[in-house]
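> Please work out how this folds:
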Amino acid sequence: MAVVDIPGSKSITARALFLAAAADGVTTLVRPLRSDDTEGFAEGLTRLGYRVGRAPEAWHVDGRPQGPAVPEADVHCRDGATTARFLPTLAAAGHGRYRFDASAQMRRRPLLPLTRALRDLGVDLRHEETEGHHPLRIAAAGVAGGDVTLDAGQSSQYLTALLLLGPLTREGLRIEVTDLVSAPYVDITVAMMRAFGADVRRDGDVFTVPPGGYRATTYAVEPDASTASYFFAAAALTGGEVTVRGLGEEALQGDLRFVDVLRRMGARVDVGRDATTVSGTGRLAGVTVNMRDISDTMPTLAAIAPFASGPVRIEAVANTRVKECDRLEACAENLRRLGVQARTGPDWIEIHPGTPAPAEIRTYGDHRVVMSFAVTSLRTAGITFDDPECVRKTFPAFHDAFARLRAALPA
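Predicted structure coming up:
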């Protein structure tokens, strides 16, 4: 049995950094993820005047409930979607003039539903070039609060950003959501806000957040469930057994539900109090699955789908087209490069059984494409990647960790 230690959750680390910066007092984050995305978030906070101390096992953040410490700042958000969406929202609650830009990849990703909602709340925000995309400028004067309507059909991060803002407004927020994808990520946000002393109430599609700010705390970041999916899939594919510590019955992250998909395909799954184990049984059945709530694990399933006994159809994942790349087409294209039949529609991909042949995977600079097809390589020698190091976005040591796993799994 292989026991795997997965680095901290990117999603939780980003939320924790926002909450710590907004809280009254000094927050300690235990075992946060150290990757390009989270380092970029911490760097952005520093540019805004927040103090972030980064020790190897814990980060310490001096909160400023009143907002950024500097009256002007120019923040580069790198490739990080959470950085690019959360930091402008945090800055809007303060007072000053702030500019935000991002990488070419992040500039292409949509932002308009969030910036439109911020404008509806009275925030002086303008896009410098393309409407709804970075770069943008904010002339911040605090946020009064009130009612706002939000379309979160492209990304739950839009709703998370507004929820996080709520306690920092003078009157609180009432957010009506007209569509919501990846709902479990919102559950993470609500649970973490409560851990920092805030309140959130939900009535159907309406979220109400009263004012009152946040309290500093010590917060332990759980392992990243999306990253764990590659290791769980490796066990299911090879007939091996993999245990991931720190992800169990109490886990916040909805992406742990990926193991339920593997169970449906024939793997054995044991979710314990503080660990999850997946054991391969030597077979993978075809499956049709709605992955709307766990869409970050869609590429993981796509990468092992050729080895199933029947077709694998993944539905309700239109939002994966506006991630680091168009992940639906990226998965389909790379499967075809491997000689596997794959078809896509507006929000689905269907993959037929096949025997993948060696090929170079076109990564589009997307960390999840690399990590997913690394699982395929366990049963297909000769797979290479045009940009293997883009995994630094969320897991810089992935290739070393996966090599150790490969050595522990059945050949």
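> Please make it C-alpha for all contacts and neighbour counts, starting now.
Noted.
> Spit out the contact partners of the residue nearest to Thr297 when sequence neighbours are not counted.
Among residues not flanking Thr297 along the chain, Ser226 sits closest, at 6.2 Å (CA to CA, 6 or more residues apart in numbering). Taking CA atoms under 8 Å, 6 or more residues apart in numbering as the contact definition, Ser226 lies against 255-256, 296-297.
> next one: Pro358
Contacts of Pro358 (CA under 8 Å, 6+ apart): 338, 380-384.
> Filter these down to just the buried residues.
Listed as buried from the contacts of Pro358 are 338, 380, 383-384; burial here means 16 or more other CA atoms under 10 Å.
> Could I get the contacting residues of the spatially closest residue to Thr394 that is not a sequence neighbour?
Leaving out its chain neighbours, the residue that sits closest to Thr394 by CA to CA, 6+ apart is Ser35, at 5.1 Å. With contacts taken as CA under 8 Å, 6+ apart, Ser35 has the following neighbours: 392-396.
> sorry, back to before: the contacts of Pro358 into CSV, with extra columns for secondary structure and distance to Thr27?
Listed next are those as CSV, based on DSSP: H, G, I helix; E, B strand; the rest coil; distance: CA to CA, whole Å:
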residue, secondary structure, distance to Thr27
Leu338, coil, 48
Thr380, coil, 46
Ala381, coil, 46
Gly382, coil, 46
Ile383, coil, 44
Thr384, strand, 42
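> Another sequence for comparison is provided below:
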Amino acid sequence: MREHRRVPTPWNAPLAPGPVRGRVTAPGSKSVTNRALLLAALSGGAATVTGAPASRDTALMVGALRALGVPIEVDGERIAFSAHEGLRGCGTVDCGLAGTVMRFVPPAAVLADGPVAFDGDPRARERPMATVLDALRALGAGVDGERLPFTLHGTGSVPGGNVVIDASASSQFVSGLLLSGARYDKGVTVHHDGKPVPSLPHIAMSVDMLRAAGVEVDDSEPDTWRVAPGRIAARDWAVEPDLSNAAVFLAAAAITGGEVTVLGWPQDSTQPGAKILSVLAEAGCTVAPGPDGMTVRGPDALAGVDVDLHDASELTPTVAALAALATGPSRIRGVAHIRGHETDRIAALATEITALGGAVTETPDGLEIRPAALSARPDRPWGAYADHRMATAGALLGLVVPGVAVDDITCTDKTIPDFPDRWAALLGR
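From the prediction side, this is the model:
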């Protein structure tokens, strides 16, 4: 059954009493977690994932794998898999609004021994899915439908082989096929033919994790990824902090002239969220890695930025909030594809920042934001659009714009459990 979310009460974003100073622990990476969960399920052996965030996206992936007959036990941030004989059909997968579930699980579900139905939240039914579903048809799977809801007709195996796709709308189309490709009879070779693939670091993350599970992957040719057929090794996965979520806490220091340390920041990471450090530096912040984490100190006044976020587009709402408070003009480029994310993030950001009195222009591939005095309207809360990153962008602006309310802060449970409490703790409340 799909989850029906009640209409929430608007959340009054707390105003920072001064420079924000604190040390925070970010929840585990949703991207790493859901890849690890899928690989653990496909291994068929005993495996664990530790550090998994207790978020909605994690719960949806666990629920999807359980619907496929995978034995899973969840104990806080530790998720344990028992050995099993393969994926079962005749179940229903609730994708919610999780792109990793709706794009990663179908290529695995074609290996089930019967039909598997997929559905999700109303907005999920609008998100593009034809690329991955057409690819599965080309690889030998039976599929009814072009987007949610749809049904896959699993027969226990799929031929696999070569497939050409246009992944310019989402790197998840490539990752989804790669993560299950080793279990196909011929493996899988994915060729991308189209505009540049967004968020390439996420594909690099998938490749690295496949190799860590003993899968042979050849990514030496541009826009081509080859996964050899074979087993996926059962192993224990440790999840690093989610750097895109951590970016919101670092940005709190940036816009208030404060100092925030995110504990456990990895020295090396394939997460696109690491790009926030160069963006903050361009805005005038001091970025200082240390033995216990990453520290950002905000400037007296934020400078405008001109950034291409094509490979880190999930940072767009956070960077747009910073830009709305900068003393100079900013430009965010390379993110046309985020019109197909949880909401049309370009249009949503333009609408909401403008409603606060901001000066925003939509461009074909992003936003131009100019300095303007911001003020909240008591009759109109900041719209989250059921999008966790839109909600946190509203919380950021609320630190320095009195009276900001976010119409749905509960949607942050998609990736940041207990966000309001974490935010209040950062402010010492």
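> After superposition, what is the TM-score?
Overlay of the two chains. TM-score (TM-score structural alignment, normalised by the length of the first structure): 0.95; 402 aligned residues with a CA RMSD of 1.4 Å.
> The residue nearest to Thr394 of the first structure -> the second structure?
With TM-score structural alignment as the criterion, the equivalent of Ser35 of the first structure in the second structure is Ser55.
> What of Thr276 of the first structure?
Match for Thr276 of the first structure (TM-score structural alignment): Met294.
> With Glu241 of the first structure instead?
For Glu241 of the first structure, the residue aligned by TM-score structural alignment is Glu259.
> so where is the helix or strand harbouring Ser278 of the second structure in the first structure?
According to DSSP states H and E, Ser278 of the second structure maps onto helix 276-282. Helix 276-282 of the second structure corresponds to residues 258-264 in the first structure, going by TM-score structural alignment.
> picking that back up, buried only: go through the contacts of Ser35 of the first structure for me.
Using 16+ other CA under 10 Å, the buried members of the contacts of Ser35 of the first structure are 393-396.
> Let's see which of these end up in helices.
Among these, no member is found in helices (DSSP state H).
> Pick the one among those residues closest to Val200 of the first structure.
Nearest to Val200 of the first structure out of these is Thr394 (CA to CA; 28.8 Å).
> give the contact list for the alignment partner in the second structure of the closest one.
The alignment partner of Thr394 of the first structure in the second structure, by TM-score structural alignment, is Thr415. Counting by CA under 8 Å, 6+ apart, Thr415 of the second structure touches 27, 30, 53, 55-58, 245, 388.
> Where do the strands of the stretch 251-400 of the second structure begin and end?
Here the stretch 251-400 of the second structure has its strands, by DSSP state E, counting those that start in this stretch, at 259-263, 286-290, 293-297, 306-308, 330-333, 359-363, 366-370.
> any chance of those in a markdown table, with mean neighbour count and distance to Gly114 of the second structure too?
Formatted as a markdown table, these follow (neighbours: other CA atoms under 10 Å; distance: least, CA to CA, whole Å):
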| stretch | mean neighbour count | distance to Gly114 of the second structure |
| --- | --- | --- |
| strand 259-263 | 23 | 45 |
| strand 286-290 | 15 | 50 |
| strand 293-297 | 23 | 47 |
| strand 306-308 | 16 | 44 |
| strand 330-333 | 22 | 44 |
| strand 359-363 | 18 | 46 |
| strand 366-370 | 23 | 43 |
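> Would you format the ones you listed as a markdown table with distance to Ala424 of the second structure included?
Below are the strands of the stretch 251-400 of the second structure laid out as a markdown table (distance: least, CA to CA, whole Å):
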| stretch | distance to Ala424 of the second structure |
| --- | --- |
| strand 259-263 | 14 |
| strand 286-290 | 23 |
| strand 293-297 | 19 |
| strand 306-308 | 30 |
| strand 330-333 | 29 |
| strand 359-363 | 29 |
| strand 366-370 | 28 |
